[in-house]
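Chemist: Next come a sequence and a model predicted from it.
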Amino acid sequence: MNAVPHVAPAPLHARWLVDRRHDLLSTVGGLGASLAQMALHVLGGVSGPPLWWAWVLLLDGPHLFATVSRTYLDARERKTRARLLWGSLGWFAAGPAVFAASVLAGQRWPFAVFVTLTSLVFWPSVSRRMDFLMFTVAVTAFHNVQYHGIVWFFHRNRYHAEGVDRSAFGWAPKVSQRFIVYALCGLAFTLAYRTLGCGMGVHPGCGAFDAKVALGGAGLTLRDLMEGFIWGFALHHYFLDQYIWRVRRDAGLNQDLKLGTAGLA
């Protein structure tokens, strides 16, 4: 039998992706956001809709804006990735297209399949005490906070480093000049598209405004059409993220995230 060669273990070093404060806020802070939502719902008895709206307005909607701020608001990105950015807007037509197919076929199931994109396997001891709405919030809030941390670090390096010509990037440096400005822009972006959905009764707590205008003979309404369109924001975000964060293929992104210059803490 051949002897297994002895390999000395690699030395462990304390490394921070950005720095201690930033990393702890974006990791521990993200975990804390998820646990706080779960605790308020499961232990505190707070109902789903208020917590859902807090999550949407403060974390999830603004994290979609984070993607917009480093793509469509960046003049260089719009030029470099023009085909990707404008072509990806087709995802907003996906829901309405499936809706139209359901109306033409006179059957609801194609649209029902579309809005049920994924099935989640719940942790039994928690899921029995959490509705689906809150489970979505709990598992996504952590990602939202981390994503904001990554994008904010990207902004500081790409648009606000010493010697950078901010005028070459369009609106992106303006919306990221201070975190409060970035946060308020994210909130305004979220209010714009979620108010549209709320007006059609798509979101929790908005039933009083439900537009039950029948469209076709499959039992589908104007509310369903708007729900399909609102899904486009998430699908568009997921699609773009597959391309704009490819660090192995994008030397500029590596530089903006300082992946090759991380030093020991």
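Modeler: Ah, there it is.
Chemist: contacts and neighbour counts: CA atoms only from here.
Modeler: Fine.
Chemist: Just the strands from the stretch 101-250 of the chain, written as ranges.
Modeler: Along the stretch 101-250 of the chain, no segments are classed as strands by DSSP state E, counting those that start in this stretch.
Chemist: Name the helix or strand for residue 61, please.
Modeler: When secondary structure is defined using DSSP states H and E, the element that contains residue 61 is helix 61-69.
Chemist: cool, residue 28 as well?
Modeler: Residue 28 belongs to helix 20-42 when assigned by DSSP H and E.
Chemist: so what does that helix touch, helix or strand wise?
Modeler: The elements that helix 20-42 packs onto, with contact taken as 3 or more CA pairs under 8 Å, 6 or more residues apart in numbering; DSSP states H and E, are helix 48-55, helix 132-159.
Chemist: Pull the residues that contact the helix holding residue 61.
Modeler: Helix 61-69 is contacted by residues 56, 144, 147-148, 151, 172, 175, 183, 185-187, 189-190, 233-234, 237, 241 when judged by CA atoms under 8 Å, 6 or more residues apart in numbering.
Chemist: Apply 6 Å and report the result again.
Modeler: Contacts to helix 61-69, defined as CA atoms under 6 Å, 6 or more residues apart in numbering, come from residues 144, 172, 186, 187, 190.
Chemist: what inclination does that helix have with respect to helix 132-159?
Modeler: Going by axes from the mean of the first three to the mean of the last three CA atoms, to 10 degrees, helix 61-69 is angled at 30 degrees with respect to helix 132-159.
Chemist: can you give me the angle helix 61-69 makes with helix 48-55?
Modeler: 30 degrees.
Chemist: Skip ahead from helix 61-69 and say which helix or strand is next.
Modeler: Toward the C-terminus from helix 61-69 - assigned by DSSP H and E - lies helix 75-80.
Chemist: Please compare the first structure with the one that follows:
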Amino acid sequence: MAELEELKREFAEMQRRLAEQAGALDHARSEQREALSLAKAVIEQQASTRATPATIYVPREHKLADFTGSTKPGDGGVEEWILSMKSAFRVMKVPEEDQVELIKPHLKGEARDTVRFMLTEGDNSVESIFKLLQETYGDKVPIGTRLKDFYDRKQAPAETIRAYAYDLRERLYKVKRREPGRVPDEEGVLKEQLVLGLRDDLLRREMKRRIKEEQSLTFAQLMQDAITWSEEEEAQPESILKPPVRAKAAVHTTVATGDTSSPLTLEKLPTQ
């Protein structure tokens, strides 16, 4: 009887443990279902957020430029305006389907009428608008003329090195904007032309030496080196820069004072 009672107790204990394990397993499965449900909700929320276009926010201080179709110097060309609009699209994360609506308020006067009347019916894409404006108001100067303007550029009298360098870069930019692959080594060509066009012979030779010794020198660094070197030359003492003038002054002083102690006497001066 004692053995039978012991077996019953062991069997009851075994059933209790199995019941505990089954309860733990059910609890784990319940937690797993809740986790999966939560993960699904998060994924659906993220997908919904991506599908909703981002709100366009234009800060008050970020005023977009208008384009009127004017080609007068200083008004800004269509190329610059297109670049500024594309930059605004990126900065403000404007969805492609909303970009046209952002452009329209910034087309004024003739440019607005050009898009209104000349754009193909049904074609209302951003790229079509930009292409039409580029063809109508873009740079019409032959690319060969633009290249000649660049290679013929020299530093003008009284022109600063910085102004000369900036204009040189702007001329090459006009070529690159029309034909990006026309000048392969842009940096090298810019440095070469900067040096060739310098007005000062000594400065030109010095900058040629700098390019040869340090080929990794950038255009901006070369320009700054030229400016620094030029300022150092201008800062040299007058006695070093113009010794002949000093010598001439000494001669006149001798004549005026009649100082016979000087090795250069009146007898050695040419007679009138």
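Modeler: Done, it's in. Bear in mind the structure is a predicted one, so any value in this text is a computation, not a measurement.
Chemist: So after superposing, what's the score?
Modeler: Overall, the chain-to-chain superposition scores 0.22 on the TM-score scale (TM-score structural alignment, normalised by the length of structure 1); 91 aligned residues with a CA RMSD of 5.8 Å.
Chemist: quick revisit: buried ones in the helix holding residue 61 of structure 1, by neighbour count?
Modeler: Residues 61, 62, 63, 64, 65, 66, 67, 68, 69 are the ones in helix 61-69 of structure 1 that count as buried (16 or more other CA atoms under 10 Å).
Chemist: Which one of those is nearest to residue 195 of structure 1?
Modeler: The shortest distance between residue 195 of structure 1 and any of the buried residues of helix 61-69 of structure 1, using CA to CA, involves residue 61 and amounts to 11.7 Å.
Chemist: Can you give me the distance of residue 223 of structure 2 to residue 204 of structure 2?
Modeler: Using CA to CA, to the nearest Å, residue 223 of structure 2 is found at 12 Å from residue 204 of structure 2.
Chemist: Compare these two and say which is more crowded by neighbours.
Modeler: With other CA atoms under 10 Å as the criterion, residue 223 of structure 2 and residue 204 differ in neighbour count, and residue 223 comes out ahead with 21 against 17.
Chemist: Could you list which residues are in contact with that one?
Modeler: Contacts were defined as CA under 6 Å, 6+ apart; by that measure residue 223 of structure 2 touches no other residue.
Chemist: all helices for the stretch 1-150 of structure 2, in order.
Modeler: Taking DSSP state H, counting those that start in this stretch as the test, the helices found in the stretch 1-150 of structure 2 are 2-51, 78-92, 99-103, 109-118, 126-137, 143-151.
Chemist: May I see those helices organised as a markdown table, with mean neighbour count and distance to residue 212 of structure 2 added?
Modeler: As requested, the helices of the stretch 1-150 of structure 2 are exported to a markdown table (neighbours: other CA atoms under 10 Å; distance: least, CA to CA, whole Å):
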| stretch | mean neighbour count | distance to residue 212 of structure 2 |
| --- | --- | --- |
| helix 2-51 | 11 | 54 |
| helix 78-92 | 15 | 35 |
| helix 99-103 | 16 | 48 |
| helix 109-118 | 15 | 49 |
| helix 126-137 | 16 | 41 |
| helix 143-151 | 15 | 21 |
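Chemist: Kindly reformat those helices as a markdown table containing distance to residue 232 of structure 2.
Modeler: Rendered in a markdown table, the data for these read as follows (distance: least, CA to CA, whole Å):
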| stretch | distance to residue 232 of structure 2 |
| --- | --- |
| helix 2-51 | 59 |
| helix 78-92 | 37 |
| helix 99-103 | 50 |
| helix 109-118 | 50 |
| helix 126-137 | 45 |
| helix 143-151 | 28 |
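Chemist: Out of the ones you listed, which is closest to residue 187 of structure 2?
Modeler: Put simply, out of these the one that sits nearest residue 187 of structure 2 is helix 143-151, at 13.7 Å, with distance taken as CA to CA.
Chemist: what's next to the closest one, contact-wise?
Modeler: By CA under 6 Å, 6+ apart, the surrounding residues in contact with helix 143-151 of structure 2 are residue 171.
Chemist: Tell me the first helix or strand C-terminal of that helix.
Modeler: Going C-terminal from helix 143-151 of structure 2, and assigning secondary structure by DSSP H and E, you next hit helix 161-178.
Chemist: Can you identify the element that follows that following helix toward the C-terminus?
Modeler: For helix 161-178 of structure 2, the following helix or strand on the C-terminal side (DSSP H and E) is helix 186-196.
Chemist: Would you mark the buried spots in the following helix or strand past that following helix?
Modeler: Following the chain from helix 186-196 of structure 2 toward its C-terminal end, the next helix or strand by DSSP H and E is helix 201-213. Across helix 201-213 of structure 2, burial judged by 16+ other CA under 10 Å covers 203, 204, 207, 208, 211.
Chemist: Beyond helix 201-213 of structure 2, next helix or strand please.
Modeler: According to DSSP H and E, the helix or strand after helix 201-213 of structure 2 is helix 219-234.
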